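*Asks:* Below are the sequence and a predicted model; questions follow.
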Amino acid sequence: MKFVLAPDSFKESMTAKEVCESMEYGIRKVFPDADIVHVPMADGGEGTVQALVDATVGTIAEMMVTGPLGSQVQAVYGILGDGTTAVIEMASASGIQYVNKETKNPLITTTYGTGELIKECLDRGCKKIILGIGGSATNDGGSGMARALGALFLDEDGNEIPQGGGYLSQLSKIDITQMHPKLAECMIEIASDVTNVLCGKEGASAVFGPQKGATPEMVSTLDRNLEHYANIVRRDIGRDILCAAGGGAAGGLGAGLIAFTNCKMSKGIDIVIRYSNLKEKLQGADYCFTGEGQIDFQTKFGKTPYGVMKAAKEVDPDIKVVAVAGCLGKDIESLYEEGFTSIFGIIPTASDIETLLKTGKENIARTCESICRLIKDSAAGR
């Protein structure tokens, strides 16, 4: 019997690799001789670097970069097993975790640190970068990122404007003559499920700005500034970012990448499925176990378990796909209609969140053991 284990991480509790290990522990209590394949997954957000590094036998690197408020923070990135592909989570450098209720201010936060990570990968000779762009604290249209790569953002007197989306109204000219020489040779694949455009009611500022601390007045200012920025980009660089699908992701970082780099957008889960060779590993599988911290009706909109289930069914419609989660939310019944065989919660009893996070591994193992005992009994005709 063959089991393919393809879960996402359980946030603040287990990495995807640790979930795989716990799943296997439970399965082997019932099926000690089973063929078990680990494929740690992610959907482009938190855990993507680790999942792709684990899947390709790559390496994790650390470096100090400029955080969203200008102070130094420690960020990580990965080099995949091929040695020429890097993977970055922009949140590692420019994420919302670096600000709090008192300090979050999308008028001044910057993506400069994300640009520093990209520069480091270019300096290492990487020819491709996978860049997950969720969880940002920023609303600068990716101007900080471009600045770190050598772009100059000048006012009417030829001086550099301050960093942050609140200062883009001062922008008079963009000079890209000093941008990193290896940037043109590198393809950046953006891992994002966001299709919002840069400006307007569905734009970066209006939709995502409030969660980053933007008041209604700030939203208006930022939206107006990003539109001005887009006009200068079109005039000086010749790229139209105002209405580009996905341009509003990560406070406009999507638009900045379209403006200043050679890039394409893809769904995060699709990228991880491809680089992990999930479909090849699903060949001949009887069961596919997946999961993440919470599963609900939104899971079918690009989340890891849904992407894994679809991949499994494309390989073989008879593969049974079982999902486990720390929390089962609303309307999971709709997921059965999509193709899931069964969905299980792992929490054994009412408890505080700290205890549940600490006991995640044993809860995963016990749940998978219980599932497998049911499978064994069913196979025996009992």
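*Replies:* The structure has been received and is ready for your questions. Treat the numbers as computed from the prediction; the structure is a model and nothing was measured. Residues are numbered from 1 along each chain as shown.
*Asks:* okay, CA-based contacts and neighbour counts for the rest of this
*Replies:* Fine.
*Asks:* Please name the residues that touch the spatially most central residue of the chain.
*Replies:* Centroid-nearest residue in the chain, with Cα atoms, centre = their mean: G45, separated by 1.8 Å. By Cα atoms under 8 Å, 6 or more residues apart in numbering, the contact set of G45 is E89, G132, I133, G134, G135, A191, G268.
*Asks:* In those residues, find the pair that's most separated.
*Replies:* Farthest-apart pair in the contacts of G45 is G135 and G268; separation 13.5 Å (Cα to Cα).
*Asks:* one more structure, for comparison:
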Amino acid sequence: MMKIVISPDSFKGSMTSMQASSAINRAVHEIIPEAETALYPMADGGEGTVEAVLRGRDGDKISCRVQDPLGRDIDAVYGWIDREKTAIIETAAASGLPLLKPGELDPETASSYGTGQLIKDAIGRGAKTILLGLGGSATVDAGTGLFQALGLKFFDHDKKEIAHIGGRLDRILSIDTSGLIPALSSIKFIVASDVTNPLLGKEGAIAVFGPQKGVKRHQLESFEEGMRQFSVIAAQTAGRDMSAEAGSGAAGGIGFLLKTFLEVEFRNGLDLIVEMLQLEKQLAGADLILTGEGRIDGQSLFGKVPVGIGRLAGKRVIPVIAFAGSIGPGVETLEQEGIQAVMPIVDGPMSLEEALQNGEALLYESAKRLMRILLIANTIEAGNKG
């Protein structure tokens, strides 16, 4: 009997890693009913991190009323493992791009306050460890909103406290840390992220990630200058400058303020989740691994889930096939990373919007086609042996 491990990332804008896993699983059992499947939806610290961790651990989802990036009340969810007093929080859950409709991107206003509210709720539950996934944020506020929810205060040039900062960091003249929640100093913070960018410069939070959060080309310089000014004030307040540290540019600069005011451990998101799920151990006896994500190309070499799975499988010489919403340049380099084939899920000419809306159905049909090919290959192999 064939054992297939199903372990995709989310297909951003279309389906979660759990939805993708379920679609592939249905297809496998429709074509090969007797196949044994094991589902391990994956994430790299962004959207789907809570789902991925809780599927392999005994925990609960906690719903919390918080503010979205634009200050609107929403219900956001984080993971809670009570026996370990561990919270798993995604920046994307309260401060993420998926929470905004097309046309709502507003980098001047968007705040990470809601993520801070989730952390505060976890602290109230007695959290000893907080795993914070940085990814998919709609903000470039350098984490000021997050820390406001935890008690940090920011003052303008008139020495008045700023209630809502957003990306207008140039307004900040001073910072008061006296109101920070005392429990923060005793909590172990593990930050899961695949972003290693510094805060400033051509590889920084504004230059690289600003445009996807709504920063226009003509605004890049002013946002960068505001971020630079704020980093100087934060460094003076904390007595250390973390702006050049790897990961400080993650999630619109949230990584910077975490490193500045807390003692945090940064981990590659995929590596951390693989470790928590003991995935390498789960691969024992597998005949095939199916993974995938929205786009696969040469850049997938840098911390993306399919390549991480391919490298892991390579240690056990298990073939890996990846599904992709789109395939880009450099995909041929992935074979040396343990991925034997990349299967596009789009089955004909269609708009991006149509592809995103029908992602699950397209993935399901693509997985069925692959399973039929495997059946034919097995039939040929059995005939040759006969």
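*Replies:* Good, I have the coordinates. Just so you know, these numbers come straight off a predicted model, no measurement behind them.
*Asks:* G135 and G268 of the first structure - which one has more neighbours?
*Replies:* The neighbour comparison of G135 of the first structure against G268 (other Cα atoms under 10 Å) goes to G268, with 26 against 20.
*Asks:* can you pull the contacts of the more buried one?
*Replies:* Counting by Cα under 8 Å, 6+ apart, G268 of the first structure has contacts A42, D43, G44, G45, G132, I190, A191, S192, D193, G302.
*Asks:* any idea how far it lies from T85 of the first structure?
*Replies:* The gap separating G268 of the first structure from T85 of the first structure is 16 Å, by Cα to Cα, to the nearest Å.
*Asks:* swap in A380 of the first structure?
*Replies:* Distance, A380 of the first structure to T85 of the first structure, using Cα to Cα: 47 Å.
*Asks:* These two: which has the busier surroundings?
*Replies:* Comparing A380 of the first structure with T85 by other Cα under 10 Å, the one with more neighbours is T85, at 20 against 8.
*Asks:* Tell me the spatial nearest neighbour of that one, not counting adjacent residues.
*Replies:* Distance criterion Cα to Cα, 6 or more residues apart in numbering; nearest residue to T85 of the first structure, sequence neighbours excluded, is K128 at 4.8 Å.
*Asks:* so that neighbour touches D82, yeah?
*Replies:* No. Checked against Cα atoms under 8 Å, the pair K128 of the first structure and D82 is beyond contact range at 10.6 Å.
*Asks:* All the helices of the stretch 151-300 of the second structure, residue numbers only.
*Replies:* 220-238, 254-261, 269-277, 279-282 (DSSP state H, counting those that start in this stretch).
*Asks:* For P319 of the second structure, which of these is the nearest?
*Replies:* P319 of the second structure lies closest to helix 279-282 among those, at 14.1 Å (Cα to Cα).
*Asks:* Off-centre distance for the closest one?
*Replies:* Distance of helix 279-282 of the second structure from its chain centroid, counting by Cα atoms, centre = their mean, to the nearest Å, is 21 Å.
*Asks:* By how much does it deviate from the first structure on average?
*Replies:* Compared with the first structure after fitting, helix 279-282 of the second structure deviates on average by 0.5 Å (mean Cα distance after the TM-score superposition for the first structure).
*Asks:* Mind giving me the packing neighbours of that helix?
*Replies:* Applying 3 or more Cα pairs under 8 Å, 6 or more residues apart in numbering; DSSP states H and E, we find helix 279-282 of the second structure packed against no helix or strand.
*Asks:* Neighbours of E353 of the second structure, how many?
*Replies:* Neighbours around E353 of the second structure, by other Cα under 10 Å: 11.
*Asks:* V73 of the first structure should be in a strand, yeah?
*Replies:* Yes. When classified by DSSP: H, G, I helix; E, B strand; the rest coil, V73 of the first structure is found to be part of a strand.
*Asks:* List the residues that contact it.
*Replies:* Residues near V73 of the first structure by Cα under 8 Å, 6+ apart: M64, V65, T66, G67, A93.
*Asks:* E30 of the second structure now?
*Replies:* Per Cα under 8 Å, 6+ apart, neighbours of E30 of the second structure: K368.
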